[in-house]
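*Asks:* Generate a structure from the sequence data that follows.
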Amino acid sequence: MRAFVITGPGRAEVQEVEPPEPGAGEVVVEVERAGVCGTDMEFYSGAMSYLHTGEARYPVRIGHEWAGTVREVGDGVDPAWLGRRVTGDTMLGCGRCARCGAGRQHLCADRYEIGVRRGWPGALAERLPVPVRALQPLPASVDARLGALVEPGGNALRAVRAAALSPGERLLVIGPGTIGLLAALVAEAQGVEVHLLGLTEGSLAFARSLGFSRTWTAPGVPPDGPPDGPPDGPRVGPPGGPPVLPPFGGLFDAVIDASTGPGSPALAVEAVEPGRRVVFIGLSADPSRADTRRLVLKDVTAVGVLSASGGLAGTTELYASGRVDPRPLVAATVPLEEAAAVLAGRRRPEWGGAPKVHIDPRT
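*Replies:* All right, here's what the predicted structure looks like:
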């Protein structure tokens, strides 16, 4: 079968590889769509931290946001799975340790991560092996595009749950990328007043096209973003002082930091109401800092969210019901041969401002 293989930093190719065979308790899925995210781009550039800790090594077969159809089942798997449309959890715990036993398999020290950790092959291929325990069935109303958005949507749903908001309360989402916009859509579906803080007018214009009118530009950032290098988040104020906040018109009942900016966590703590919650789901390439004195003096609860585990079923239901429709976030669907260009950040002008690109491994 054909699979996209990253052989080193900035090097990748479509290769003919042996198709997977399902082991005991596993299925093989024919992949219909796979999403590309920031983690995949870091594998392509060589910046991904697992490459430096030994948890991953080249060659790497990426892809952990996917949807497809079960074509083969292994020993011990109910044959009723054959022909079912599915997506699945990225995090594959050992199933034996205390964390797995407590439902925290996504934190298992010995976990595999599909397309990410310890060599489990990813979904940028015609077929994908998956443990049956990780599968999430998809109803007929959830098409391939929606199915490949369930995994990032599960991350966003968990972040919104962690924010612990009630209808009518105010939420600030920092970072209008895929996860930030998904979190905004989920929160809006729950009756929350959503505000979005971004770096560029382009990203905020796309957010407004989705119906989010309350958008803000990070202070001290030119309208088209930082003049040099990748976005590095909202600017902080004078050394030793609190971050400079935009004129929000009051603090927020919760803040979700879905950005990659090292300055964003400190701004999130400053922007939240005392006694409420800040949720961290974005990761910066450089160490980010939040003054724990501010957390204590404001009695703020800080929550970290890793993975979609526990959020897949809820996200599927939101999509199936039509309460959340994230399909406008997908700019384009391209064949496997164009994956390297996407990972390098090359986008066609006609794709517009939508942040997500999907791959169809069948073409």
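*Asks:* C-alpha only now, for contacts and for neighbours.
*Replies:* OK.
*Asks:* which ones are touching residue 173?
*Replies:* 180, 183-184, 194-197, 255-258 (CA atoms under 8 Å, 6 or more residues apart in numbering).
*Asks:* Residue 300: which of those is nearest?
*Replies:* Lowest distance from residue 300 to the contacts of residue 173 (CA to CA) belongs to residue 255, with 10.8 Å.
*Asks:* Tell me the spacing between that closest one and residue 307.
*Replies:* Per CA to CA, to the nearest Å, residue 255 is found 18 Å from residue 307.
*Asks:* So which of these two has more stuff around it?
*Replies:* Neighbour count, other CA atoms under 10 Å: between residue 255 and residue 307, residue 255 has more, with 32 against 21.
*Asks:* and the helix or strand hosting that one, how far from the chain's centre?
*Replies:* Using DSSP states H and E, residue 255 maps to strand 252-257. Centroid displacement of strand 252-257 relative to its chain, using CA atoms, centre = their mean, to the nearest Å, is 18 Å.
*Asks:* Okay, buried residues for that strand please.
*Replies:* Neighbour-count burial for strand 252-257, counted by 16 or more other CA atoms under 10 Å, picks out 252-257.
*Asks:* Show me the contact partners of that strand.
*Replies:* With CA under 8 Å, 6+ apart, strand 252-257 has contacts from 159-160, 163-165, 169-175, 180, 264-265, 268-269, 271-273, 276-282.
*Asks:* Now show me the structure for the sequence below, then we'll compare the two:
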Amino acid sequence: MSGTMRAVVLTGPGECSVREVPVPEATPGEVVVEVERAGVCGTDVELFTGELSYLQTGHSSYPLRPGHEWSGRVREVGAGVDPAWLGRRVTGDTMLGDRTCRRCRRGRQHVCEDRQEVGIRGGRAGALAERLAVPAWSVKELPDTVDPVLGALVEPGGNAWRAAHAAEVGAGDRALVIGPGTIGLLTAMFLRAAGVEVHLLGVTDASLDFARGLGFDAARTRPALPLDAVVDASTAPGSPALAVDLVEPGGRVVCIGIAGTPSTVDTRTLLLKDVTAVGVLSGSPGLDATIAAYAGGAVDPRPLVAATVGLEQVGAVLAGERPAGRGPKVHVDPRA
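*Replies:* Take a look at the predicted model:
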């Protein structure tokens, strides 16, 4: 297919526009997807502001086309791709490893040194556009019970599923999630689905009230309860140390939030409390489990989406303008 399409393009810090760009071609091994929904993520904001570390390391550079949380329908397939993919509803992995290195061969393409990241790293154009080209091996088919909104929440859900899984808690256990944003709330939902008693720690009244509306106990100050696991889903530099301080001896701390400045943890506390600390980078290993949880109704994150806007409104959202709605997530319908 030839011609042009609309896409969000970042040309420098604070510079965002919707441009006509060439429609991607289905090259060998790839598919072209008509994007039905795409999420705006904190990483997209950092690309917009110029704060993302990849811009300093050279893994990302302007101009770039953001968007890595998406769902859509396969419209074209390249050579070597099964034509049965045509018309299927899909989402896809963000992390695209080279598939040849030792890490990729061991199923860890999300930490491949030479990976591309859709809409983020290595020049791979993102999903805040009418169409998106991705490798066929990276797409995941969506069942009928997973609508486009849920489909665009699979990528952040994969991150949250991994954080909840890494906490290694279950029925009868108690966990705290620090940071009631999209990832924190999704993690809380997965923990709750596993029978865990879940509490949330946050800063603003609005975010805590929203969490309570979803059925979670929430607090602005540290809870005075024994905690078997603490998940840090915040961007505060002091949160990892707080998590280690709050968790029960022998418990687990999971770090999935990333602060803009270095975080310091006293490893003496970690050692003397016999605490296990885990870091989670990507949702890649959790995508299938997330789709299954959404499809079966064990987790329904649709209330997290405050509003759905068109491509022309993305720049304002990245600049901090919030549409009406209480949830932390904004979705984009490129067809609007």
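*Asks:* ok, back up a step: what stretch of the second structure does the strand holding residue 255 of the first structure fall on?
*Replies:* Matched against the second structure by TM-score structural alignment, strand 252-257 of the first structure falls on residues 227-232.
*Asks:* mean offset of the matching stretch relative to the first structure (after superposition)
*Replies:* Mean deviation of stretch 227-232 of the second structure relative to the first structure after superposition (mean CA distance after the TM-score superposition for the first structure): 0.5 Å.
*Asks:* hmm, back to that, can you flag which of the contacts of strand 252-257 of the first structure belong to strands?
*Replies:* Cross-referencing the contacts of strand 252-257 of the first structure against strands under DSSP state E gives 170-174, 272-273, 276-280.
*Asks:* remind me, longest strand of the first structure?
*Replies:* The first structure, longest strand under DSSP E: strand 26-36.
*Asks:* Pull up the aligned stretch in the second structure for the helix or strand just after that one.
*Replies:* Toward the C-terminus, strand 26-36 of the first structure is succeeded by helix 38-45 as the next helix or strand (DSSP H and E). Aligned by TM-score structural alignment, helix 38-45 of the first structure falls on residues 42-49 of the second structure.
*Asks:* in the stretch 101-250 of the first structure, which spans are strands?
*Replies:* Along the stretch 101-250 of the first structure, counting by DSSP state E, counting those that start in this stretch, strands occupy 112-113, 127-131, 135-137, 170-174, 193-198, 215-217.
*Asks:* Name the stretch among those that sits most buried.
*Replies:* strand 170-174 (a mean of 26; mean count of other CA atoms under 10 Å).
*Asks:* just the angle between it and strand 272-280, please?
*Replies:* Counting by axes from the mean of the first three to the mean of the last three CA atoms, to 10 degrees, strand 170-174 of the first structure points 50 degrees away from the direction of strand 272-280.
*Asks:* Identify the residue nearest the most centrally placed residue in the first structure in space, chain neighbours excluded?
*Replies:* Among the residues of the first structure, residue 152 comes closest to the average C-alpha position under CA atoms, centre = their mean, at 3.9 Å. Once flanking residues are discounted, residue 152 of the first structure sits nearest to residue 179: 6.3 Å by CA to CA, 6 or more residues apart in numbering.
*Asks:* What lines up with the one you found in the second structure?
*Replies:* Residue 179 of the first structure maps onto residue 183 in the second structure, by TM-score structural alignment.
*Asks:* for the contacts of residue 173 of the first structure, which one is nearest residue 87 of the first structure?
*Replies:* Using CA to CA, the contacts of residue 173 of the first structure come closest to residue 87 of the first structure at residue 183, 19.5 Å.
*Asks:* gap between the nearest residue to the closest one once chain neighbours are set aside and residue 148 of the first structure?
*Replies:* Spatial nearest neighbour of residue 183 of the first structure, excluding adjacent residues (CA to CA, 6+ apart): residue 156 at 4.5 Å. Distance from residue 156 of the first structure to residue 148 of the first structure, counting by CA to CA: 14 Å.
*Asks:* Mind telling me what residue 65 of the first structure corresponds to in the second structure?
*Replies:* In the second structure, residue 65 of the first structure lands on residue 69 (TM-score structural alignment).
*Asks:* Ok, residue 127 of the first structure next?
*Replies:* Match for residue 127 of the first structure (TM-score structural alignment): residue 131.
*Asks:* between the lengthiest helix in the first structure and strand 26-36, how big is the angle?
*Replies:* Longest among the helix segments of the first structure by residue count, using DSSP state H, is helix 150-163. For helix 150-163 of the first structure against strand 26-36, the angle by the same axes, to 10 degrees is 80 degrees.
*Asks:* The stretch 201-350 of the first structure: helices as residue ranges?
*Replies:* Under the criterion DSSP state H, counting those that start in this stretch, the stretch 201-350 of the first structure contains helices at 201-209, 264-271, 292-297, 312-321, 339-343.
*Asks:* Report the aligned residue range of the second structure for the fourth one.
*Replies:* Under TM-score structural alignment, helix 312-321 of the first structure corresponds to residues 287-296 of the second structure.
*Asks:* Average offset of the matching stretch relative to the first structure?
*Replies:* Counting by mean CA distance after the TM-score superposition for the first structure, stretch 287-296 of the second structure comes out at 0.6 Å.
*Asks:* Would you agree the match of residue 65 of the first structure is in contact with residue 38?
*Replies:* Yes. At 5.4 Å, residue 69 of the second structure counts as touching residue 38 under the criterion of CA atoms under 8 Å.
*Asks:* who touches both of the two?
*Replies:* Joint contacts of residue 69 of the second structure and residue 38 (CA under 8 Å, 6+ apart) are 127, 152.
*Asks:* Excluding sequence neighbours, find me the nearest residue to the residue mapped onto residue 76 of the first structure from the second structure.
*Replies:* Taking TM-score structural alignment, the alignment pairs residue 76 of the first structure with residue 80 from the second structure. Closest residue in space to residue 80 of the second structure, ignoring its immediate chain neighbours: residue 29 at 5.6 Å, by CA to CA, 6+ apart.
*Asks:* In the first structure, what residue corresponds to the one you found?
*Replies:* Residue 29 of the second structure maps onto residue 25 in the first structure, by TM-score structural alignment.
*Asks:* what's the distance between its match and residue 133 of the first structure?
*Replies:* From residue 25 of the first structure to residue 133 of the first structure the distance is 8 Å (CA to CA).
*Asks:* can you check residue 286 of the first structure too?
*Replies:* 35 Å.
*Asks:* what's next to the match of helix 312-321 of the first structure, contact-wise?
*Replies:* 93, 140, 142-146, 150-151, 154-155, 157-158, 161, 299-300.
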